[in-house]
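J.: Provided below for reference: sequence and predicted model.
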Amino acid sequence: MKFYIGLYRLPHIRHFENSFISVNQLRNRKSPFVVNNWIMDSGAFTEISTFGHYRFSEEDYASQINKWATCGNLELAVSQDYMCEPFMLAKTGLNIIQHQSLTINRYDNLVNLCNVTIMPVLQGYTPEDYCHHLDMYGERLNYNQRVGVGSICKRNSNPKEIIKILESINHKRPDLRLHGFGLKITSLKNAYITSLLYSADSMAWSYAARREGRDANSLQEALNFYNNITNQQGTKPFQKEFAMRCNI
C-alpha cells in the first residue's frame, strides 16, 4: 500500500516521497513550492462539517488544481465529495442518495475543467450504500482506476466496519485501486485493511502529538510516523536531501 503523509506546513513537504495536501493550504499562496509525489485534497471534510456546503465552486477548485499542477508530481486531485456520516447529513439537511448524486455531479464537472486526473470518491454509510454508489457512477469508473473511499475516517476505532465496506467494493469491482482517507494507526497497521487498499493518507501523527502535549506541527513527529508506516510495509524511509523542484 502506498502511503501519503498529511501535512499542514508546506516547507515540510520536500522531506517526504508522498504527500497529501489540502487545497485550503494553497489558496492564499502565490509562489511555487518544492514537492515530490503528491495528491491534492479538496478540503471536503472541513467544508461540509463546518459550513454544510462548499464555499468554492468546481471552477474555483479547478483553477487551483491547474495552477499547482506544475509543482512536483501531482498524481491526482480528489473530487469535491459529500460525506455520508449522520452528522454530515444533519449539516446539509440532505440524505445519502442526494449526497451521492452531488458527489458525482461535482466529479463530472471537475473532469471537464482540469488538466489533472481527478480521483472520484465512493460515498455511503453501509456496504450496500457504497455498492449502490458504484452503480450510480456506471461507466465513469474505468478499469484499474484509482478511487477514493469516503466516510471511513470516523470508523478507525472499529476496523471491522472498514473491512466490510472495502470487501463489498472489492467484490463488486476488484479492479479498482482504492484509496483510504484519513486512516489512523489502528487501520494502517491492520494487514488485511492495507491489503484491500492501493493507497491511504493520514494526519494521525499530528492529532496524537497534540493530544499528548507535543508539537502538532513538528517535522520530526511527521517523519517518525511516516517511517513507522512505510517501514512496516517493507519500504525504505525517504531520505532524499534534494527534492524535485517545480517546473517554473
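T.: Nice, thanks for sending it over. Residues are numbered from 1 along each chain as shown.
J.: contacts, neighbours, all on C-alpha from now
T.: Fine.
J.: report the central residue of the chain.
T.: When C-alpha atoms, centre = their mean is applied to the chain, the residue found nearest the centroid is residue 181 (4.5 Å).
J.: alright, now check it against this:
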Amino acid sequence: MAIDVLVGLPHLHHGAILRRAKAMQVPALISANALSRWSRRKGWPEWLGWKFDHLRNAQGLASLSLDSAGFVAMARYGGFPWRTSDYLELAASYPFRWFASMDYCVEPEIAPDREEVLDRISRAIRANLDCRSGARDRGIEHRLMPVIQGRRPEDYERCLEGLALDFSRTRLIGVGSMCRRHVRGPEGLLAVLDHLDRILPGEGMLHAFGVKGTALSELRGLAHRIASIDSQAYGLAARQDALQRGVAKTDMLVARHMQRWTGKQFSRLANASAARQPELLLPVQETPPSDRWEQAIAQARAEVRLLVEDGEIGHEDISSLWIEQWAADIYRDRLAA
C-alpha cells in the first residue's frame, strides 16, 4: 500500500504554482486561511469571509482537500477567526476529497505547559463533535476527516476515545501537531504513530499533517496504517534559495521547488526499508501539585474540560481569566471546609 503525498498550496490564484500542481497531477491541500478574505481598515486584521470564487480555479487538480488552519489561527490570531458554521459553509461549497475537522494544536509555542495541552485536547474533542454534527446536517459528513491532537502518544488515544468514532463509517483520521516534532523519542512522531497503529482497528487509516521529509524513510513500515502525509516545506526552501541568490521569491521559483520537493518525497518513500522496530516507550507519570492554589487550578481545568467535551461550554469560549475565577471558587470552598 502506497502513502500519498499531498502538496500544500499557498493559494489558488491562477499562475505558475497552480499550473505546476495541475501538471504534476498529485493530490493537493489548501488551508482555510488561504481562502480567507481580510480587511485592515480598522487598524487590525478583520476576517470578512471566504474567497469562494477561487475554488473554481481548482478544476484540473488531481484532488483537493481542506485543512482548518488550526496552527495558523492560533499562532497569528490567537484563535479561530471564524465559527464552526462558517468553516462548514466553506467545506460544503466544493467537493473536497476530504475536509479536516477544526482542532486545537498543541505545539510547544501554542501550549507551553501540560495543563494547556490537556485543555486544548478537550477543546479539540468538542470542535470535532461540533463539526461532525454540523457536517451531518449539511450532508457532507462522509467527507469529514476527524483530527486528533496530543503531545504524548497516550494523549492521542485520549482524544480518540473522546470522539467515539464509528470505524465502519470513518476510515481516515488526521493526526495533528506533527510538523514541529522530533522523529524519535517518547513524544516523537514515530512513538505517536506506532502507538496509534497498536490501538486502532484494522480499517482505521491516518493522515499525518506536516510530516518532515527526514521522517519519510521510517514510514514505509507503517504504510498499512498511514494513508497520506502533507507538507508545504518547499516554500521554505524557495525562500532560502531566493535569499541566497538575491532574487525575488516568485511563483515560478516556488513552483520549481514544489516539483523538486515532491519528487524527493516520493523517492524517499520508494527507497525506504519496509522493516523497522516500533518504539516501545513507557508512559510518563504525572506528579500532582502540592500547592493548594495549584491544586484548585488543576481541578478547575479538569472540570472545565469535561464541560467543554460535553458541549456545556463552547470550544471557542475559554480564557485563562475564566479558569482562574473557577479555581478561586474551588479554593474558597476548600478553605471553608
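T.: Happy to help now that I have it. What you see is a predicted model, and the numbers here were worked out from it, not measured in a lab.
J.: work out the TM-score between the chains.
T.: With the length set by TM-score structural alignment, normalised by the length of the first structure, the two chains reach a TM-score of 0.82; 228 aligned residues with a C-alpha RMSD of 2.5 Å.
J.: the residue nearest to the centre of the first structure maps to what in the second structure?
T.: Under the alignment (TM-score structural alignment), residue 181 of the first structure pairs with residue 209 of the second structure.
J.: how near is its match to residue 240 of the second structure?
T.: 23 Å (C-alpha to C-alpha, to the nearest Å).
J.: ok, residue 51 of the second structure next?
T.: Residue 51 of the second structure is 29 Å from residue 240 of the second structure, where distance means C-alpha to C-alpha.
J.: what does residue 66 of the second structure align to in the first structure?
T.: Under TM-score structural alignment, residue 66 of the second structure pairs with residue 40 in the first structure.
J.: helix/strand/coil for that match?
T.: When classified by DSSP: H, G, I helix; E, B strand; the rest coil, residue 40 of the first structure comes out as strand.
J.: spatially nearest residue to it, not counting backbone neighbours?
T.: Distances taken as C-alpha to C-alpha, 6 or more residues apart in numbering put residue 77 closest to residue 40 of the first structure, at 4.6 Å, once the chain neighbours are dropped.
J.: where does the one you found sit: helix, strand or coil?
T.: Secondary structure, three-state DSSP: residue 77 of the first structure is strand.
J.: got it, and residue 135 of the second structure?
T.: Three-state call for residue 135 of the second structure (three-state DSSP): helix.
J.: how much space between the match of residue 181 of the first structure and residue 231 of the second structure?
T.: Between residue 209 of the second structure and residue 231 of the second structure the distance is 7 Å, computed by C-alpha to C-alpha.
J.: and the closest residue to residue 199 of the second structure other than its chain neighbours, what element?
T.: Sequence neighbours aside, residue 157 is the residue nearest to residue 199 of the second structure in space, at 7.9 Å (criterion: C-alpha to C-alpha, 6+ apart). In the assignment (DSSP states H and E), residue 157 of the second structure maps to helix 153-163.
J.: in the first structure, what range does that helix match?
T.: Mapping helix 153-163 of the second structure onto the first structure (TM-score structural alignment) gives residues 127-137.
J.: report the buried residues of that stretch.
T.: Residues 127, 129, 130, 131, 132, 133, 134, 137 are the ones in stretch 127-137 of the first structure that count as buried (16 or more other C-alpha atoms under 10 Å).
J.: mean deviation of it from the second structure?
T.: Average distance, stretch 127-137 of the first structure versus aligned residues of the second structure after superposition (mean C-alpha distance after the TM-score superposition for the first structure): 1.5 Å.
J.: the closest residue to residue 177 of the first structure other than its chain neighbours: what's it in contact with?
T.: Nearest non-adjacent residue to residue 177 of the first structure, counting by C-alpha to C-alpha, 6+ apart: residue 146, 4.6 Å away. Residues near residue 146 of the first structure by C-alpha atoms under 8 Å, 6 or more residues apart in numbering: 119, 120, 176, 177, 178, 179.
J.: and the residue nearest to residue 115 of the first structure when sequence neighbours are not counted, how far from residue 17 of the first structure?
T.: Excluding the flanking residues, the one nearest residue 115 of the first structure by C-alpha to C-alpha, 6+ apart is residue 66, at 6.3 Å. Distance of residue 66 of the first structure to residue 17 of the first structure, given as C-alpha to C-alpha: 21 Å.
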